[in-house]
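> The following comprises the amino acid sequence and a computationally predicted model.
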Amino acid sequence: MSDIYTRLVANALFPLQERLKKHDTVKVRQAMEESQWWPQQRILEQQAARLRDFLADIGSHVPFYRDLFAREGFDPQKVTGPADLQALPFLTKSVIRENKDTLRADDAQGLARFNTGGSSGEPLIFFIGTERVTHDVAAKWRATRWWDVDIGDPEIVVWGSPIELGSQDKVRLIRDRLMRTELLPAFEMSDAKVEGFIARIREVRPRMVFGYPSAISHIAGYAEKKGIRLDDLGVKVVFVTSERLYDHQREIISRLFACPVANGYGGRDAGFIAHACPSGSMHITAEDIIVEIIDGEGRVQPPGVSGEIVVTHLATRDYPFVRYRTGDVGVLSEDRCPCGRGLPILREIQGRSTDFVISADGTVMHGLALIYVLRDIPGVASFKIVQETTALTTVFVVPGPLFEAGDVGRIQEGLKRRLGASVTIDVKLVDVVPAEASGKFRYVVSRVAA
């Protein structure tokens, strides 16, 4: 049960903040909490109607789509569902860069400039309107409440984005204190920093923790190594997002904090796409988000088939994201969740396309095939694998106390078995493996896979 202060924040302070920002977040969240229990067919019918209205709107007010629809002979009024989107081209980062101004609605007001972290290449600059912000906050708020926690419950956020950290002015600090949320910067994870993080977590005794799975699992692992308990704090749930959640990360986080781990999937560019419910399903925010899965030729794939995740966000009329290629790889499901929600399910999120590697003979495989090689060597404390070309892979390794002279050869031999005997495996022993510029961590980065 939430305490009195949490109810004050969730029912008064946060709604007041949203009204002052001219966001109808409470109303949107309440509608979402009703529609999540609808039969899936009713949800999809509502989605189709919103899609038709959305496309008609941007066809009238967004120069890029007004010209595109005229050129392609596309009539939004004839749209009956997501399948009709296949008549439109994909939106990519390069298309957005080349058409930054014409993607803006001619009646858009109050657009905010955003950018992605650029961990996989050049940062993307784009704009977000009030409707998009409102709906994304509402969707996240709804999913938070699935886990018996709410805005206003004590929260620790382990994050590393320069955008969040750069906005920690006095107004935001006061607001965060009122909302009982505290940021721990995930840029530097030295032993001294992590010890300070653990001390602060123990002092705050949060009901929820939110952040990168790599950072939170690292904190949990350090606490276990030092014999520091985290299971006596009353943490109800750990929310993780922005990176792939690996099984070993889920295990150690769940065990050390003695609570479930709830995975979330989305991004600054694509929006709040899916979140795990307590029954374990990743539910798509179908009121706002249409997800397509495509193969390498751009053909839409049925549920159960892996491919790139393509997103259409129906709350982006001021700066539309229509058939946006995320670069992530996933699988849709036709299953229904035992929780009773009618929201569609994203069965798997397999990572970014650059988390896949290509062997010398052209075989495409997930980076996990390489990760397991290093995880099986006790002397490897941490690592990062960078596939430079199909002929060269660099491995950054932080050696632990059990590291042996022969471990370099074991790494090279294991990776050659997967990538090809002719591939050069350059193992570099380092003191620390740096995170990406955004503060995220990626075990595998391929400069070859796309």
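Looks like it came in fine. Residues are numbered from 1 along each chain as shown.
> going forward, measure contacts between C-alpha atoms and count neighbours the same way
Will do.
> which one's the longest strand in this structure?
strand 321-333 (DSSP state E).
> chain center to that strand: distance?
12 Å (CA atoms, centre = their mean, to the nearest Å).
> Now do it: which elements does it pack against?
strand 289-294, strand 307-313, strand 345-352 (3 or more CA pairs under 8 Å, 6 or more residues apart in numbering; DSSP states H and E).
> again, 10 Å this time
For strand 321-333, the packing partners by 3 or more CA pairs under 10 Å, 6 or more residues apart in numbering; DSSP states H and E come out as helix 93-98, strand 282-284, strand 289-294, strand 307-313, strand 345-352.
> May I ask you to name the longest helix in this protein?
helix 40-61 (DSSP state H).
> want to throw the helices and strands packed on strand 321-333 into TSV with mean neighbour count and distance to Glu122?
As requested, the helices and strands packed on strand 321-333 are arranged in TSV below (neighbours: other CA atoms under 10 Å; distance: least, CA to CA, whole Å):
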stretch	mean neighbour count	distance to Glu122
helix 93-98	14	9
strand 282-284	24	28
strand 289-294	23	23
strand 307-313	25	20
strand 345-352	21	15
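> before we go on, here's another structure to hold up against the first:
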Amino acid sequence: MLHLFNLSLKLNGFPMKEATSEFEKIQAISDADYEEYVQLKRKEIVDYHLKNTKSYQEFVGKSEIENWIELPIMTKKDFQKPLSERLSKGYTIKSVYVNKTSGSSGDPFIFAKDKFCHALTWANIINRFGWFGIDFNSSFQARFYGIPLDFIGNKKERLKDFFKNSYRFTIFDLSDEVLEKVLLKFQDKKFDYINGYTSSIVLFAKFLQKKNIILNSVCPTLKCCVVTSEMLFEEDKMLMEKQFGVPIINEYGASELDLIAFQNPDDEWQVNSETLFVEILDENNTVLPYGKEGRIVITSLYNKAHPFIRYDIGDVGILDEKSTFKKPILKKLIGRTNDIAILPSGKKAPGLTFYYVTKSIIEDDGNVKEFVIKQTKIDTFEVEYVSEKALTESQILTIEKAITTYLESGLTFTFTRKEKLQRSKSGKLKQFVSLIK
């Protein structure tokens, strides 16, 4: 069999053999020695960038650091300058892997990884998918992702799909007519796994529920479904497990870093400790103990081309109390720091609070397919939703009552029924947006 996936990585100059060997060596380090490994790697990457990266030297303001916690926190705003000014000595735009973040946090930027660092990312992804019997060279992927609509961008992505052994379903129109065609493809093709944006795959599960179809009865080769890039709610996970008949795996990553966490076969959200160091900090940048909620701050231990050291990714989460240096567990991913609603009383509420409240009520009868919530003023919120029938007065009253109970009184909500919701250019659906600066 042709190993097209491995071949494509090799042709792009990624040293997969060396990276896979290094990755296996890291995994072989014992639990007892792992803290020492992490501390050594942290020191190495900091020393490297303080010596070789002018922009990082300027950012830190000194050439040597005694203590890890003295290092300043990097944010996306620190990368809003030309990439050539951020690369370390000896690297050029032509010699590195270059990509762009999705901009879902409102601050998109172009970033770079050296080829070995990016090869390690792939070694990690291959390892994690392997937990569920997925081999990128032979397993056939049903891919629910956005795709560029311009001719060249479109053809580029289609070529990548060919090398990745995947069939892409475009997610910009997920009407019942389109999902009917998606279902036909599952009857026709021997897919091994599904991978893509959570909200799109949830819509497909709801469509199957309505038709009373279990997916692996029409596509028996299906082994698992990996969702990424958007929040996965417990009810949605249960619905997908029921309608697909396979395990649902939750992936959390960032293109500029690596895979951050991947659900393991024991149903734990295992953090990547091989190539990243993850910390949870409070608003004063104090490191919080396991079990406490705070900002997720990540260090890329291997990227020599571009520093991501104590980088605030813009998410809020909790590391489980049972975490260790070798096996940190992400207990909860609460959302992005910019998805926080400030209420008239001064109370701060994660945007997901509204989502949970509204979701629990309007999903009872399966009428509402999806919705987003926008905060337009300090006391005003708009709920846009797609449904077969408009919400009734009593449903709206129930939602308003629940919001008063969970949040506070005096908030105004308007409900607008839409044909379809506005997705970002990449096809992601942002579930809560605050338009208040």
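Looks like it arrived, so ask away. These numbers come from a predicted model, not from an experiment.
> quick one: TM-score?
Superposed pair, TM-score by TM-score structural alignment, normalised by the length of the second structure: 0.89. Supporting alignment: 428 aligned residues with a CA RMSD of 2.7 Å.
> hang on, the earlier thing: distance to Val380 of the first structure for the helices and strands packed on strand 321-333 of the first structure - can I get that in TSV?
Formatted as TSV, those follow (distance: least, CA to CA, whole Å):
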stretch	distance to Val380 of the first structure
helix 93-98	37
strand 282-284	32
strand 289-294	36
strand 307-313	32
strand 345-352	23
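> Could you say which one of these comes nearest to Arg145 of the first structure?
strand 282-284 (13.9 Å; CA to CA).
> The closest one corresponds to what range in the second structure?
Here strand 282-284 of the first structure aligns to the second structure at residues 269-271, judged by TM-score structural alignment.
> with the first structure superposed, average distance for the matching stretch?
Stretch 269-271 of the second structure, aligned to the first structure and superposed, deviates on average by 1.9 Å (mean CA distance after the TM-score superposition for the first structure).
> so how far is Ile290 of the first structure from the alignment partner in the first structure of Arg336 of the second structure?
Matched by TM-score structural alignment, Arg336 of the second structure corresponds to Arg352 in the first structure. With distances taken as CA to CA, to the nearest Å, Arg352 of the first structure is found 19 Å from Ile290 of the first structure.
> With Ala360 of the first structure instead?
For Ala360 of the first structure, the distance to Ile290 of the first structure - CA to CA - is 36 Å.
> now swap in Val448 of the first structure and tell me
Val448 of the first structure is 29 Å from Ile290 of the first structure, by CA to CA.
> what's the answer for Ala48 of the first structure, then?
Taken as CA to CA, the span from Ala48 of the first structure to Ile290 of the first structure is 10 Å.
> before we move on, what about Arg172 of the first structure?
Distance from Arg172 of the first structure to Ile290 of the first structure, by CA to CA: 33 Å.
> Could you do Arg19 of the first structure as well?
28 Å.
> again with Leu91 of the first structure
Leu91 of the first structure is 14 Å from Ile290 of the first structure, by CA to CA.
> now do Ser438 of the first structure
Relative to Ile290 of the first structure, and taking CA to CA, Ser438 of the first structure is found at 27 Å.
> Please name the residues that touch Gln243 of the second structure.
202, 204-210, 212-217, 237 (CA atoms under 10 Å, 6 or more residues apart in numbering).
> quick one: what's aligned to it in the first structure?
Residue pairing (TM-score structural alignment): Gln243 of the second structure is matched to Leu256 of the first structure.
> ditto for Thr376 of the second structure
So, by TM-score structural alignment, Thr376 of the second structure is matched to Glu388.
> And for that match, the neighbour number?
Glu388 of the first structure has 13 neighbours, counted by other CA atoms under 10 Å.
> can I assume Thr130 of the first structure is in contact with Gln109?
Yes: counting by CA atoms under 10 Å, Gln109 is a contact partner of Thr130 of the first structure at 8.4 Å.
> what ranges do the strands span in the stretch 51-200 of the second structure?
Applying DSSP state E, counting those that start in this stretch to the stretch 51-200 of the second structure gives strands spanning 97-100, 110-113, 141-145, 166-170, 193-197.
> Please name whichever of the ones you listed is nearest to Phe371 of the second structure.
Of all those, strand 193-197 comes closest under CA to CA, at 15.3 Å.
> From Glu268 of the second structure, how far off is Asn6 of the second structure?
29 Å.
> Could you find the closest non-adjacent residue to Glu436 of the first structure?
Of all residues not flanking Glu436 of the first structure in the chain, Ser119 sits nearest, at 5.7 Å (CA to CA, 6 or more residues apart in numbering).
> do you know which of the strands of the stretch 51-200 of the second structure lies nearest Lys430 of the second structure?
strand 193-197 (11.3 Å).
> what span of the first structure lines up against that closest one?
So strand 193-197 of the second structure sits over residues 208-212 in the first structure, by TM-score structural alignment.
> Mean per-residue distance, the longest strand of the first structure versus the second structure.
With mean CA distance after the TM-score superposition for the first structure, strand 321-333 of the first structure averages 1.0 Å from its match.
> Tell me which stretches of the second structure form helices.
4-11, 16-27, 31-52, 54-60, 115-130, 151-163, 176-188, 198-211, 215-218, 234-244, 351-362, 393-406.
> Now do the longest one: which range of the first structure does it align onto?
Same thing as helix 31-52 of the second structure. Under TM-score structural alignment, the match for helix 31-52 of the second structure is residues 40-61.
> buried ones in the matching stretch?
40, 43-44, 47-48, 50-59, 61 (16 or more other CA atoms under 10 Å).
> what's the mean deviation for that stretch versus the second structure?
Looks like 2.0 Å for stretch 40-61 of the first structure (mean CA distance after the TM-score superposition for the first structure).
> Count the neighbours of Met74 of the second structure for me.
Around Met74 of the second structure there are 21 residues (other CA under 10 Å).
> ugh, typo on my part, it should be Asp282 of the second structure
Neighbours around Asp282 of the second structure, by other CA under 10 Å: 14.
> returning to what we had before: which neighbours do Leu91 and Ile290 of the first structure have in common?
With CA under 10 Å, 6+ apart as the test, Leu91 of the first structure and Ile290 both reach 310-312, 322-323.
> number of nearby residues for the nearest residue to Thr6 of the first structure once chain neighbours are set aside?
Distances taken as CA to CA, 6+ apart place Gly152 nearest to Thr6 of the first structure, at 4.3 Å, with adjacent residues excluded. A count of nearby residues for Gly152 of the first structure, using other CA under 10 Å, gives 25.
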